[in-house]
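A.B. asks: Fold the following, please.
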Amino acid sequence: MQDTGRKIIHVDCDCFYASVEIRENPDLRGRSVAVGGMPDQRGVIATCNYEARAFGIHSAMASAYARKLCPDLIILKPCFDLYKAVSRDIHRIFADYTDLIEPLSLDEAYLDVTDCDKCHGSGTLIAREIRARVKEATRITVSAGVAPNKFLAKIASDWNKPDGLCVVTPDQIDDFVRQLPVRKLHGVGKATAARLKRMGVETCEDLRQFSLVDMTQHFGSFGSRLYELARGIDQRPVEVSWRRKSISVENTYDHDLPDIEAVQLHVVVQT
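C.D. replies: Got it, this is the predicted structure:
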């Protein structure tokens, strides 16, 4: 059964690191800007603005290759202290509306505003006001999705990027979800999407042709999750006491490590 009583907002800053850098240096506005490692040090792109994305540049791309796609690309080293300070400013605005805030990273968070009485209790008006306040206070644009659950709110926040707002009301859930590609479902990666495609499933409407028993047989416990998501059902609460479930560290070396012995000499044990 769909939970239609909640009002969940997913807020996502637009090209956050790059936007902060452009704010600090307005001369960069209108130019292709990325934040990441340097090309001559085998660095990778962390994020880039939409001008750079027009050249096909994206996060995790090798900086040297990104520079080939866009010779005029400006690549800046990240300044995490600055990004954290801006993130704190944004979260202070969030806290004016609810204590139920689940940060996902420096630049995105879920807010449960179900019990907020500001803006006449309208999730749409709250999201609109938050976006305006963030832009005025930080000169950073954010996109927001408003929906009855986290799954739909996150998809909605990406719907009208950049600087956009998308609202999925309870009566729109069925039609909104029906058209979604299954790759948009939380937890569906390339391998699962390929497996679903072999089953003739590319959209949530296709997925709805399978019963809960069918999905469980094919995918185990994750099958019941897929069954619910294909119907717009997501009971997960906004978790204030959010704990990181995993951590990873990457390091790109300036030169190739030719064999396992060389790798072992450079390995740093994470504790």
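A.B. asks: Only C-alpha atoms from now on, for both contacts and neighbour counts.
C.D. replies: Noted.
A.B. asks: quick check, Ala153 in a strand?
C.D. replies: No: Ala153: not assigned to a strand; according to DSSP: H, G, I helix; E, B strand; the rest coil it is helix.
A.B. asks: could you measure it against Cys48, distance?
C.D. replies: Applying CA to CA, to the nearest Å, the value for Ala153 to Cys48 is 24 Å.
A.B. asks: Same question for Gly123.
C.D. replies: Distance, Gly123 to Cys48, using CA to CA: 30 Å.
A.B. asks: pretty sure His10 belongs to a strand, no?
C.D. replies: Yes: according to three-state DSSP, His10 belongs to a strand.
A.B. asks: List the residues that contact it.
C.D. replies: 108-111, 144-146, 150, 153-154, 157 (CA atoms under 8 Å, 6 or more residues apart in numbering).
A.B. asks: Please apply the same query to Lys7.
C.D. replies: By CA under 8 Å, 6+ apart, the contact set of Lys7 is 112-114, 123, 146-149.
A.B. asks: mind listing which of those residues are in strands?
C.D. replies: 112, 146-147 (DSSP state E).
A.B. asks: So Val134 sits against Ser143, correct?
C.D. replies: No: applying CA atoms under 8 Å as the test, Val134 and Ser143 come out as separate, 10.6 Å apart.
A.B. asks: So the two - more neighbours on which side?
C.D. replies: Higher neighbour count among Val134 and Ser143: Ser143, with 24 against 21, using other CA atoms under 10 Å.
A.B. asks: what about that one, distance to Asp175?
C.D. replies: As judged by CA to CA, Ser143 and Asp175 stand 22 Å apart.
A.B. asks: To check against the first, give me the structure of this:
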Amino acid sequence: MGTTPAMVGADFNTHMILHADLDAFYASVAQRDDPALRGKPLVVAGSSRRAVVLTASYEARPFGIRSAMPLYQARERCAQLLVVPPDFTKYKETSTAVFKIFHDFARAVEGLSLDEAFLDLGDTSVDEALDKAHAMKKAVREATELSISVGIAATKMVAKIASDDGKPDGCTVVPPGTEATYLAPKPVRRLWGIGPKTEQ
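C.D. replies: Below you'll find the predicted structure:
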């Protein structure tokens, strides 16, 4: 997918943060490694009676299936749902390869999980940040065959929201000075760390 500029912004240099998030990571790894799973609704989950969905493929999400949902509920929503056991060794290997790429494009990398990180791009222009983002996305796809969504902004919170807005495989930039306009129409729960109780 292409770049989504959230707003038209200035082209001066400022400190920029990139949030990178692999798309449906566990499910995408399963589909990458088994062509028979591609294009089909699947979840990655354990086999116990109390198992919950670790990741749902994008094909499963139209059925209302989401991460952390009890597996039995996911099965009820999609009769043809495929269930794949997790392979954490494979996830860690893939994550290591991706994070090596992250370090090639950033001054510093703050990992949030196996599939998600903040990248410090330093003082740069929006155009330069976008060039890095597209080059990084290409490098990740070539190395792992996986897509990654990217958000670019002057703060971590806005960068994370931007990457979510571009999923899957998007690249969304919020130029400095446009944050208030970008965030204004969004519900409070979209802010990082805000839950339902706080929103009320």
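A.B. asks: Kindly reformat the contacts of Lys7 of the first structure as TSV containing neighbour count and distance to Cys79 of the first structure.
C.D. replies: Listed next are these as TSV, based on neighbours: other CA atoms under 10 Å; distance: CA to CA, whole Å:
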residue	neighbour count	distance to Cys79 of the first structure
Asp112	26	30
Val113	24	32
Thr114	18	35
Gly123	26	33
Val146	32	31
Ala147	28	33
Pro148	27	35
Asn149	28	33
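A.B. asks: Filter the residues you listed by whether they're kept in the second structure.
C.D. replies: Retained in the second structure (both residues aligned by TM-score structural alignment, their matches' CA atoms under 8 Å) from those: 112-114, 123, 146-149.
A.B. asks: Redo those as a markdown table? Include distance to Asp81 of the first structure.
C.D. replies: Shown next, in a markdown table, are these (distance: CA to CA, whole Å):
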| residue | distance to Asp81 of the first structure |
| --- | --- |
| Asp112 | 28 |
| Val113 | 29 |
| Thr114 | 33 |
| Gly123 | 32 |
| Val146 | 30 |
| Ala147 | 32 |
| Pro148 | 34 |
| Asn149 | 32 |
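A.B. asks: can you pull the contacts of Val167 of the first structure?
C.D. replies: Residues near Val167 of the first structure by CA under 8 Å, 6+ apart: 124, 145-147, 153, 156.
A.B. asks: Please list all residues in contact with Cys15 of the first structure.
C.D. replies: Cys15 of the first structure sits next to 47-50 when contact means CA under 8 Å, 6+ apart.
A.B. asks: How much space separates it from Lys197 of the first structure?
C.D. replies: Look at Cys15 of the first structure and Lys197 of the first structure: by CA to CA, they are 31 Å apart.
A.B. asks: those helices in the stretch 101-250 of the first structure, which residues are they?
C.D. replies: Taking DSSP state H, counting those that start in this stretch as the criterion, the stretch 101-250 of the first structure carries its helices at 123-138, 150-157, 173-178, 190-198, 204-207, 212-219, 221-229.
A.B. asks: Would you mind giving those as a markdown table with distance to Gly5 of the first structure added?
C.D. replies: Shown next, in a markdown table, are the helices of the stretch 101-250 of the first structure (distance: least, CA to CA, whole Å):
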| stretch | distance to Gly5 of the first structure |
| --- | --- |
| helix 123-138 | 11 |
| helix 150-157 | 13 |
| helix 173-178 | 13 |
| helix 190-198 | 31 |
| helix 204-207 | 23 |
| helix 212-219 | 24 |
| helix 221-229 | 17 |
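A.B. asks: out of these, nearest to Tyr65 of the first structure?
C.D. replies: Proximity to Tyr65 of the first structure (CA to CA) singles out helix 190-198 among these, at 23.5 Å.
A.B. asks: and the angle for the closest one with helix 212-219?
C.D. replies: 130 degrees (axes from the mean of the first three to the mean of the last three CA atoms, to 10 degrees).
A.B. asks: Any buried residues in helix 190-198 of the first structure, and which?
C.D. replies: Residues 193, 196 are the ones in helix 190-198 of the first structure that count as buried (16 or more other CA atoms under 10 Å).
A.B. asks: which non-adjacent residue is nearest the residue nearest the centre of the second structure?
C.D. replies: Nearest to the mean C-alpha position of the second structure, counting by CA atoms, centre = their mean, stands Asp21 at 2.8 Å. Using CA to CA, 6 or more residues apart in numbering and skipping the chain neighbours, the partner closest in space to Asp21 of the second structure is Glu116 (4.4 Å).
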